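> kindly return the folded structure for what I paste below:
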Amino acid sequence: MHLEAPVPEIKVPIIWVLGGPGSGKGTQCDRIVAKYGFTHLSSGDLLRAEVSSGSPRGKELTAIMERGELVPMEVVLDLLKEAIIKALPDSKGFLIDGYPREKEQGILFEKNIAPVNLVLFFDASENTLVERLLGRAKTSGRVDDNEETIKKRLHTFNTHNDQVVQQYPDKLKKINAERNVDDIFAEVTTYLDLLVA
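So this is what the prediction gives:
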């Protein structure tokens, strides 16, 4: 384990943002940041930044990804932890986007960083997500935006996400992500207003 440095006490809210690919959680995160001044941390962005930094750890990650293997949980946790510590002096709260992907990651995060205050789950049916992602594929040119791959990604997401969601019944807010962006955000603000009050 790499988690040597203790994390200073975090007195601002920590929110996990969950939702399948295409659930619109990125859009909602942008709005939350604009309104509440929270720090948005995406585990995927942190990994990509580390890889492009060319650091020894980045090179190690590149090799893992090229072999098509999953990045070890501890590495993702380390990157999140470092980003949180770095932003802590000025942050009003943390939006952790796309993490935890599975139950064990959530347990490790709470043990090594801090307890989570709120879990926002943007929930949409598989049909809606497939439709949205295929719509996006027309303009994105992303290789993983074809129907077969999309269904695989959604299946993987749902399998693990169910376990995460079941673990935090008291902190979980399940949000219907099939509605328009404004209605969804209006619901989000009702939860966040209570949290920052």
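
> for the rest of this, base every contact and every neighbour count on C-alpha atoms.
Noted.

> contacting residues around the nearest residue to Ser42 once chain neighbours are set aside?
Once flanking residues are discounted, Ser42 sits nearest to Asp97: 4.6 Å by C-alpha to C-alpha, 6 or more residues apart in numbering. When the contact criterion is C-alpha atoms under 8 Å, 6 or more residues apart in numbering, the partners of Asp97 are Trp16, Val17, Leu18, Cys29, His40, Leu41, Ser42, Ser43.

> once you drop chain neighbours, what's closest to Asn117?
Closest to Asn117 by C-alpha to C-alpha, 6+ apart is Ile14, at 5.4 Å.

> the one you found and Arg132, how far apart?
Using C-alpha to C-alpha, to the nearest Å, one obtains 28 Å as the distance from Ile14 to Arg132.

> so these two - more neighbours on which side?
Neighbours of Ile14 and Arg132, each counted by other C-alpha atoms under 10 Å, are more numerous for Ile14; the result is 21 against 16.

> ok, the more buried one - contacts?
Applying C-alpha under 8 Å, 6+ apart to Ile14 gives the contacts Gly93, Phe94, Leu95, Ile96, Pro115, Val116, Asn117, Leu118.

> of those, just the buried ones, PyMOL syntax please.
Command for PyMOL that selects the buried part of the contacts of Ile14, burial taken from 16 or more other C-alpha atoms under 10 Å:
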select buried, resi 93+94+95+96+116+118
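
> Proceed likewise with the subsequent sequence, for comparison:
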Amino acid sequence: MIRSFTKEVKIVPSEVTVKLLQQARQHSYNKRFIIDGFPRNEENRTAFDTIMKIEPAFVLFFDCPEEELTKSTLNRNQASLVDDNIDILSKRHKAYFETTLPVIITTLFVWLS
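Reported below is the predicted structural model:
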């Protein structure tokens, strides 16, 4: 199910993602985690708050030009991934700017205020 969502450049349902994070946290001896690329939308953030009931100690945000992201992804040294092509990357970037970036800004204010 997760693979099909990823292939279609759709966000995995928030409850699924957060439950996986919760399971990883419960089965680990580590008390601190870095969660890369999350939340991707407002529903992710809300589900995380509701299910996990924890707030991050900090949020790390890297800003990078779209051209550099595309170049880096197309040149990465991985076995040819189905979603590493210019059409899919364009969809990813569009989704990021329309959905993810606004929630990052909101998250910074909500979690860090």
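
> please state their TM-score.
Counting by TM-score structural alignment, normalised by the length of structure 2, the TM-score of this superposition works out to 0.77. Behind it: 108 aligned residues with a C-alpha RMSD of 2.6 Å.

> show me where structure 1 has strands.
Residue ranges of the strands in structure 1, as given by DSSP state E, are 14-19, 39-42, 94-97, 118-123, 172-176.

> where does the third one end up in structure 2?
If I follow you right, that is strand 94-97 of structure 1. Taken onto structure 2 by TM-score structural alignment, strand 94-97 of structure 1 occupies residues 33-36 there.

> cool, and the second one?
Counting by TM-score structural alignment, strand 39-42 of structure 1 falls onto no part of structure 2.

> grab the nearest non-local neighbour of Asn176 of structure 1.
Computed as C-alpha to C-alpha, 6+ apart, the closest residue to Asn176 of structure 1 that is not its neighbour in sequence is Asp123, at 5.2 Å.

> aligned partner of that neighbour in structure 2?
Aligned by TM-score structural alignment, Asp123 of structure 1 pairs with Asp63 of structure 2.

> all the helices of structure 1, residue numbers only.
Using DSSP state H, the helices found in structure 1 span residues 25-36, 43-53, 56-66, 73-87, 103-112, 126-140, 147-167, 181-196.

> how about those in JSON lines, adding distance to Lys173 of structure 1?
Compiled in JSON lines, those are given as follows (distance: least, C-alpha to C-alpha, whole Å):
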{"stretch": "helix 25-36", "distance to Lys173 of structure 1": "13"}
{"stretch": "helix 43-53", "distance to Lys173 of structure 1": "21"}
{"stretch": "helix 56-66", "distance to Lys173 of structure 1": "33"}
{"stretch": "helix 73-87", "distance to Lys173 of structure 1": "22"}
{"stretch": "helix 103-112", "distance to Lys173 of structure 1": "16"}
{"stretch": "helix 126-140", "distance to Lys173 of structure 1": "19"}
{"stretch": "helix 147-167", "distance to Lys173 of structure 1": "9"}
{"stretch": "helix 181-196", "distance to Lys173 of structure 1": "8"}
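
> that older thread, adding distance to Glu69 of structure 1, write the strands of structure 1 out as JSON lines.
Supplementary listing: the strands of structure 1 in JSON lines, determined by distance: least, C-alpha to C-alpha, whole Å:
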{"stretch": "strand 14-19", "distance to Glu69 of structure 1": "22"}
{"stretch": "strand 39-42", "distance to Glu69 of structure 1": "19"}
{"stretch": "strand 94-97", "distance to Glu69 of structure 1": "21"}
{"stretch": "strand 118-123", "distance to Glu69 of structure 1": "26"}
{"stretch": "strand 172-176", "distance to Glu69 of structure 1": "30"}
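
> to Val75 of structure 1, which of the ones you listed lies closest?
Ranking the strands of structure 1 by their distance to Val75 of structure 1 (criterion: C-alpha to C-alpha) puts strand 39-42 first, at 13.7 Å.

> returning to what we had before: determine which of the helices of structure 1 approaches Ile175 of structure 1 most closely.
Closest to Ile175 of structure 1 of the helices of structure 1 is helix 181-196 (C-alpha to C-alpha; 7.3 Å).

> does that closest one pack against any helices or strands, and if so which?
When contacts are defined as 3 or more C-alpha pairs under 8 Å, 6 or more residues apart in numbering; DSSP states H and E, helix 181-196 of structure 1 packs onto helix 25-36, strand 172-176.
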